[in-house]
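Asks: Quick one: sequence and predicted model below, then my questions.
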Amino acid sequence: MDNTRWWRGAVIYQIYPRSYLDTDGDGVGDLPGILEKLEYVARLGVDAIWISPFFKSPMADFGYDIADYRAVDPLFGTLEDFDRLLAKAHGLGLRVMIDQVLSHTSIEHAWFTESRASRDNAKHDWYVWADPRPDGTPPNNWLSIFGGVAWRWEPRREQYFLHNFLASQPDLNFHNPAVREATLDNVKFWLERGVDGLRLDAINFCFHDAKLRDNPPKPAELRTGRGFSADNPYAYQYHWHNNTQPENLRFLEDLRALLDRYPGAAALGEISSEDSLATMAEYVGDQRLHMGYSFELLTDDSTASYIRATVETIEARMPHGWPCWAVSNHDVVRAVTRWGGGGPNPALARQLVALVCSLRGSVCLYQGEELGLTEADVPYEALQDPYGIAFWPNFKGRDGCRTPMPWTQDGGFSEQTPWLPIPEAHRAMSVVAQESDASSVLNAVRRFLGWRKDQPALRTGDIAFLDAPEPVLAFVRREAGQSLLVAFNLSERDVEWTLPASHAHAQLFDGAPVNDARIVDGRVVLLPRGVCYAAV
């Protein structure tokens, strides 16, 4: 593979550092904990790791509220710990991507401390400030994702500041060129240290409508989306003016120009807009981001028709761009629970990894997916997520997907009480328990990812879907003379599917580590949650 294009078809393993391994006994994971487990990560067969924020922060949003972009928070270790982690990862053949939260900072960032002090200081316009309406209310109707209005009053300036997320996460004013320059300089700091890529949090939120126009209302029947049920007023608007502004495209081009000075450095953008697939198509390309991902497969719809429509839409809109796919991350209910609905389901867990790793694009696997972890039911008194606390009991927040990794049947995460409880069900699914079981989800994932590395059709090939009835999802991947027909039974019952005449000659692919199917007289018989790889 071209060393500068390692990211195409790569499997990126997301590590949420608070919950990976605690080495200093404070109940919270840290950078030395990641360092200690890098051999485990390398054995999975992934290409890279993405580390969620470990920068200096008051932790109001657990690191996504950054107070110093260039400092490691003492909770996680030191800058020297990161350098050691980076060196060891590279020695094991792992690339390292880090989260960059560019659209907003912590309220404790030095930039904001100066900006809020007066209307005439050097950074007075580094954040989004606005005068109140004549009656003292906020300047417009914009809402925060985390509930309520997106404006907070600042008595020092007698103005409101914008926060698309928590009130302690003020939005930077990217219309100010000094802000853009300082932001790129912070990114350069980490590129100079040798990181291989960036995961860009909420990257379409950098710019706001300079005219501060009201967002229009959304009809009740359209108030859906990630975590935006009817009890969250955020769903009541079309968010046309508080994010995804055209000015952001030029900033992405400037960011790409910086990245291009560091051969092999890649950017993966998280995109959540009114039409996320259309925004991905705009944001990803030779002059902008290398990859983009949205929340289309992080929703509750797991039907074959929905998955096919999602992938075909992005293929049509972005034929030359490169998507990245995920079915779980630190913001949503774990996929085994979200799509399975019940308790542990090893067959579903194995299928989910195979499915997301068989689509055209790169892949993000979230820690614990390789174990088949379910969503944890965290009791109210143990909740940490401000989002969940605000919307409990209708929405319990994101703590259920963030509980610590179960390394042993005793937990093995920390010698002290962990910051979130480890469910008993997860202890039974620990790394130690699964490593000794050849049929475990963990070992199945290792075998599959190892095999996938040598399948050019799955890593970088094109994709063409085949007509199949629910619950069968089927497509063909082709690259470098290899053609693979891939089929998934997205149900808990046996399914029989008659192959199209053009592919009736398909034969099970010899050497595939998983083939829960048989092909007889042009018919594919798939076991419950079965996977089929066939040569065509």
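Replies: It's in.

Asks: drop to CA atoms for contacts and neighbour counts, all remaining ones
Replies: Noted.

Asks: where exactly do the strands run in the stretch 301-450 of the chain?
Replies: Per DSSP state E, counting those that start in this stretch, the stretch 301-450 of the chain carries strands over the ranges 324-325, 362-366.

Asks: so what does the longest one touch, helix or strand wise?
Replies: Read it as strand 362-366. If you count contacts as 3 or more C-alpha pairs under 8 Å, 6 or more residues apart in numbering; DSSP states H and E, strand 362-366 packs onto strand 11-15, strand 324-325.

Asks: Deepest in the core, which of the strands of the stretch 301-450 of the chain is it.
Replies: Most buried of those, by mean neighbour count (mean count of other C-alpha atoms under 10 Å): strand 324-325, with a mean of 26.

Asks: Alongside the first one, take a look at this:
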Amino acid sequence: MNLTEQTTDWWKGGIIYQIYPRSFQDTTGSGTGDLAGIAQRLPYVASLGVDAVWISPFFTSPMRDFGYDVSDYCGIDPIFGTMEDFDWLIQSAHELGLKVMIDLVMSHTSDQHPWFKESRASRDNPKADWYVWADPKPDGTAPNNWLSIFGGSAWHWDARREQYYLHNFLTQQPDLNFHNPAVQDALIQMARFWLEKGVDGFRLDTINFYFHDAQLRDNPPLAPELRKSDTAPAVNPYNHQSHQFSKSQPENLAFLERFHQALVPYGAAVVGEIGDSERGLEILEEYTGVPGRVQMSYVFDFLSGDDLPAGRIVEVFDRLHEIAPNAWPCWAMSNHDVVRHVTRWNLPDQAAKAYATVLLCLRGSVCLYQGEELGLPEAELKFEDLRDPYGIEFWPEFKGRDGCRTPMVWDMGVNGGFSTSPPWLPVPHTHLQRTVVAQEADAQSMLHHYRWAIGLRRKHSALRGGTMTDIRAEGPVLSFRRRDDKQTLLIRANLSDDETGGLMPWQVQIIEG
């Protein structure tokens, strides 16, 4: 491949379509989606007009957290296919003009990873310091008060070493020790492996969790009025702490610069996931506002459970301009970790179309989640259908992430055309009314609206890379200007059920000049 001829700034204002491989297309009859299925459906993705796909993890894994617990960073899990399938996927995507970003989970591995098996074997082996180990307090309790996002202490006792190891997520997901340069080297080498395979960039999972406080200081408590549930559900005691020492450490900046340098020869781009309810925009500025770190990152402002009226959008952008004036955000309203936004915000189709148009007119890059373009609602699942350990732990107050991960619906065939066998999660009956085939035949469908809105962004250079000014809300009417050296656009959106400001309910008006 001729790396020098690649366009390196495609990401700026670009549109990235997230694919959750388990739920996109099954080609083997296993009930689980696979890489060959993704390759098979790429013409549909390309027809949307997006720039790239982000593929959630498909690496070898015991699947305790469905691929976000990696046991071999350079292997394909057999349930998803083979390396030959991946090569075909890359080739197919590039022939269709699509970039491919893959999901790197670098903050932690599976406890079945060979690195961890060696690390836990003794205190003096070559990888003894590759994970975060600590002695107990004199009374035998955990080294400090850090909590896991999945509930309970972030420390787990290991009888082999008679020490605790850190896990910010599941017990089976031990945290790597980024203070060890050898760990950084190994991860950068792993990234190069995939770049040589032809990937165009990475989505970096939990990018602000890489480093921990080397002194293992206790996190301070957080006052009840300051607790937010953007990163963890409200019922999770994780929200009771200010996570000053367990994540978002300053040492991460130097690593991101090292990682960036490794990507430069390949022209690769990175989108980071920033999970921090307190300092999200500050971290966004630190990571993306300084050249040579990360091109773009997303925070959880539009992924939270809060409604998104015009005034709140203005508030987010006011804070962005104040706290992160140089940052490049990547906006998303749905993904594989949150309740689908049409359910979260109780949006009828007309409203969902308005929000899609607004999203695709914002300054920054955009992530769309599979099925979002069909207007799929969150699936209502029974407890016995759950697969997500997060939902099982906090049911019923928090039902987990399975409801947004159910299979894609392509047609009215068996299981919505996803699989000929019972799928790993059930296909909701409500989704079968919104299949791709049905919406292709309806000129007024959500699918055609998304194609139109994506085309609008691609048509107008000001929407991809221009400035965004004059952001205001007059009641439910949001307005802002997008401007570059070629054009100026005024966007006005009535985000309500009532006619107001000269706009019909849920009307979005785009005026040139």
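Replies: Right, received. Where do you want to start? In this text the structure is predicted, and so the values were computed from the model without any measurement.

Asks: Next, format the strands of the stretch 301-450 of structure 1 as a markdown table and append distance to Ile422 of structure 1.
Replies: Formatted as a markdown table, the strands of the stretch 301-450 of structure 1 follow (distance: least, C-alpha to C-alpha, whole Å):
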| stretch | distance to Ile422 of structure 1 |
| --- | --- |
| strand 324-325 | 27 |
| strand 362-366 | 17 |
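
Asks: Determine the longest helix present in structure 2.
Replies: helix 181-196 (DSSP state H).

Asks: how close does it sit to structure 1?
Replies: By mean C-alpha distance after the TM-score superposition for structure 1, the fitted helix 181-196 of structure 2 averages 0.6 Å away from its aligned residues in structure 1.

Asks: Report the distance from that helix to the chain centre.
Replies: 21 Å (C-alpha atoms, centre = their mean, to the nearest Å).

Asks: how about it, which residues of structure 1 does it hit?
Replies: Under the alignment (TM-score structural alignment), helix 181-196 of structure 2 falls on residues 177-192 in structure 1.

Asks: thinking again about what came up before, right, and the helices and strands packed on strand 362-366 of structure 1 - which one's nearest Met280 of structure 1?
Replies: When these are compared by C-alpha to C-alpha, strand 324-325 sits nearest Met280 of structure 1, at 10.2 Å.

Asks: in structure 2, what residues pair with that closest one?
Replies: Aligned using TM-score structural alignment, strand 324-325 of structure 1 spans residues 330-331 in structure 2.

Asks: Show residues contacting that stretch.
Replies: Stretch 330-331 of structure 2 has contacts (C-alpha atoms under 8 Å, 6 or more residues apart in numbering) with 271, 296-299, 302, 359, 364-367.

Asks: Nearest to Leu478 of structure 2 among those residues?
Replies: Among the contacts of stretch 330-331 of structure 2, and counting by C-alpha to C-alpha, the member closest to Leu478 of structure 2 is Leu359, at 12.0 Å.

Asks: Alignment lookup: that closest one to structure 1.
Replies: By TM-score structural alignment, Leu359 of structure 2 lines up with Val356 in structure 1.

Asks: From Gly77 of structure 1, how far off is that match?
Replies: 33 Å (C-alpha to C-alpha, to the nearest Å).

Asks: cool, and Gly91 of structure 1?
Replies: From Gly91 of structure 1 over to Gly77 of structure 1 (counting by C-alpha to C-alpha), the distance is 21 Å.

Asks: His320 of structure 1 now?
Replies: 40 Å.

Asks: So between these two, which is more surrounded?
Replies: Using other C-alpha atoms under 10 Å, the more surrounded residue of His320 of structure 1 and Gly77 is Gly77, with 20 against 12.

Asks: per the alignment, that one corresponds to what in structure 2?
Replies: If you follow Gly77 of structure 1 across to structure 2 using TM-score structural alignment, you land on Gly81.

Asks: and Ala262 of structure 2, how many neighbours does it have?
Replies: 17.

Asks: most packed of the helices and strands packed on strand 362-366 of structure 1?
Replies: Scoring those by mean neighbour count under mean count of other C-alpha under 10 Å gives strand 324-325 as the most buried, with a mean of 26.

Asks: Give me the mean deviation of that one from structure 2.
Replies: Mean deviation for strand 324-325 of structure 1: 0.6 Å (mean C-alpha distance after the TM-score superposition for structure 1).

Asks: how far is that strand from where the chain is centred?
Replies: Centre to centre, stretch against its chain (C-alpha atoms, centre = their mean), the figure for strand 324-325 of structure 1 is 9 Å.

Asks: Can you find the partner of Asn145 of structure 2 in structure 1?
Replies: Using TM-score structural alignment, the partner of Asn145 of structure 2 in structure 1 is Asn141.
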